[in-house]
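S.K.: coords below, sequence missing:
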């Protein structure tokens, strides 16, 4: 089997999480500057077998798309053009940032480390991927 890569896409930074090759466990991989994301993924796919991408789907509480969905749609066009053979799925990402921050608190992480927004994005990507795995 191949890995699944999840992305918590943001205007500035994107959190990246991956599964193990058996697709049982979601783990945070890194946070990448969004402007460098496609080149990062090219390098990653060049060294790892990737079955699919899962991209967070930001929604409002009333189930309408959030304002960042426009940016994500533009990115999805670039992603599918670059990797036409790797399917892309979406996963609801409501509350993942709050859950990520709460998990940092619950783990006893020091305040300075909790202020690392990149780490929050990476944990959010992991939560998106775990929710995707649970759903499937």
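M.R.: Thanks, I have it. Because the structure is a prediction, the values reported are computed rather than measured.
S.K.: Every contact and neighbour count from this point should use C-alpha atoms.
M.R.: Noted.
S.K.: Tell me which stretches of the chain form strands.
M.R.: Assigned by DSSP state E, the strands in the chain fall at 3-8, 13-19, 26-33, 50-57, 88-92.
S.K.: Contacts for the first one next, please.
M.R.: Read it as strand 3-8. 14-23, 48-56, 121-122, 124-126, 128-129 (CA atoms under 8 Å, 6 or more residues apart in numbering).
S.K.: go again using 7 Å as the cut-off
M.R.: Defining contact as CA atoms under 7 Å, 6 or more residues apart in numbering, one finds that strand 3-8 is touched by 14-21, 23, 49-56, 121, 124-125, 128-129.
S.K.: ok, now the third one?
M.R.: Residues lying outside strand 26-33 but in contact with it, judged by CA under 7 Å, 6+ apart, are 12-20, 118, 121-123, 125-126, 129-130.
S.K.: Which PyMOL command selects the buried ones in these?
M.R.: The buried residues among these can be selected in PyMOL (16 or more other CA atoms under 10 Å) with this line:
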select buried, resi 13+14+15+16+17+18+19+118+121+122+123+125+126+129+130
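S.K.: Give the buried residues for stretch 103-120.
M.R.: Neighbour-count burial for stretch 103-120 [16+ other CA under 10 Å]: 104, 114, 118, 119, 120.
S.K.: okay, now the one to match up with it:
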């Protein structure tokens, strides 16, 4: 089997999480500068087999798309062209940043560590991936 890869897309940084080959365990992989995201994904997919990209879908409380969707849609179109053999699905990402921050507190990270926005993005991507795995 191939891995599932979740992307918590942001204007500056993007959190990335992956499953194991059996698609059982979701783990944070890294956070990359969004400007380096496509080269990172090209490199990663040459080394590891990926069958699905899960992209966080930011929504408002009334279920309408958030403002950041305007930046995510062009990214998805680019992904579709560059990786035509990898399916793309969207996953509601409401509250993932808050849940990531709570996870950091629950795991005992100190205040300075909790200010690490890159870690929050990576944990958010992991939560997106876990949410998808639970729904399957």
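M.R.: Cool, got the structure. Since we're looking at a predicted model, the values are computed, not measured.
S.K.: Need the winner for burial among the strands of structure 1.
M.R.: strand 3-8 (a mean of 27; mean count of other CA atoms under 10 Å).
S.K.: Report the angle between it and strand 88-92.
M.R.: Computed by axes from the mean of the first three to the mean of the last three CA atoms, to 10 degrees, the angle separating strand 3-8 of structure 1 from strand 88-92 equals 50 degrees.
S.K.: thinking again about what came up before, nearest to residue 35 of structure 1, out of the buried residues of stretch 103-120 of structure 1: which one, please.
M.R.: Here the nearest of the buried residues of stretch 103-120 of structure 1 to residue 35 of structure 1, counting by CA to CA, is residue 118; it sits at 14.4 Å.
S.K.: so how far is residue 124 of structure 1 from the residue nearest to the closest one when sequence neighbours are not counted?
M.R.: Counting by CA to CA, 6 or more residues apart in numbering, residue 118 of structure 1 lies nearest to residue 31, which is 5.5 Å off, once chain neighbours are set aside. Applying CA to CA, to the nearest Å, the value for residue 31 of structure 1 to residue 124 of structure 1 is 10 Å.
S.K.: Pull up the overlap in contacts between these two.
M.R.: Common contacts of residue 31 of structure 1 and residue 124 (CA under 7 Å, 6+ apart): residue 15.
S.K.: related to what we said a few turns ago, wait, which of the strands of structure 1 is closest to residue 136 of structure 1?
M.R.: Per CA to CA, nearest to residue 136 of structure 1 of the strands of structure 1: strand 88-92, 11.0 Å.
S.K.: how far apart are the closest one and its match in structure 2?
M.R.: Following the fit onto structure 2, the mean deviation recorded for strand 88-92 of structure 1 is 0.3 Å by mean CA distance after the TM-score superposition for structure 1.
S.K.: got a list of contacts for that strand?
M.R.: Contacts of strand 88-92 of structure 1 from elsewhere in the structure, counted by CA under 7 Å, 6+ apart, are 52, 53, 54, 55, 56, 57, 58, 128, 132.
S.K.: And for stretch 14-21 of structure 1?
M.R.: Stretch 14-21 of structure 1 is contacted from outside by 1-9, 25-34, 118, 121-122, 124-126, 129, using CA under 7 Å, 6+ apart.
S.K.: Stretch 105-124 of structure 1 now?
M.R.: Here stretch 105-124 of structure 1 makes contact (CA under 7 Å, 6+ apart) with 8, 13-17, 28-31, 96-97, 100-101, 104.
S.K.: That one aligns to what range in structure 2?
M.R.: Residues 105-124 of structure 2 are matched to stretch 105-124 of structure 1 when aligned by TM-score structural alignment.
S.K.: quick check: longest helix of structure 2.
M.R.: As assigned by DSSP state H, the longest helix anywhere in structure 2 is helix 117-135.
S.K.: Many thanks, I have nothing further to ask.
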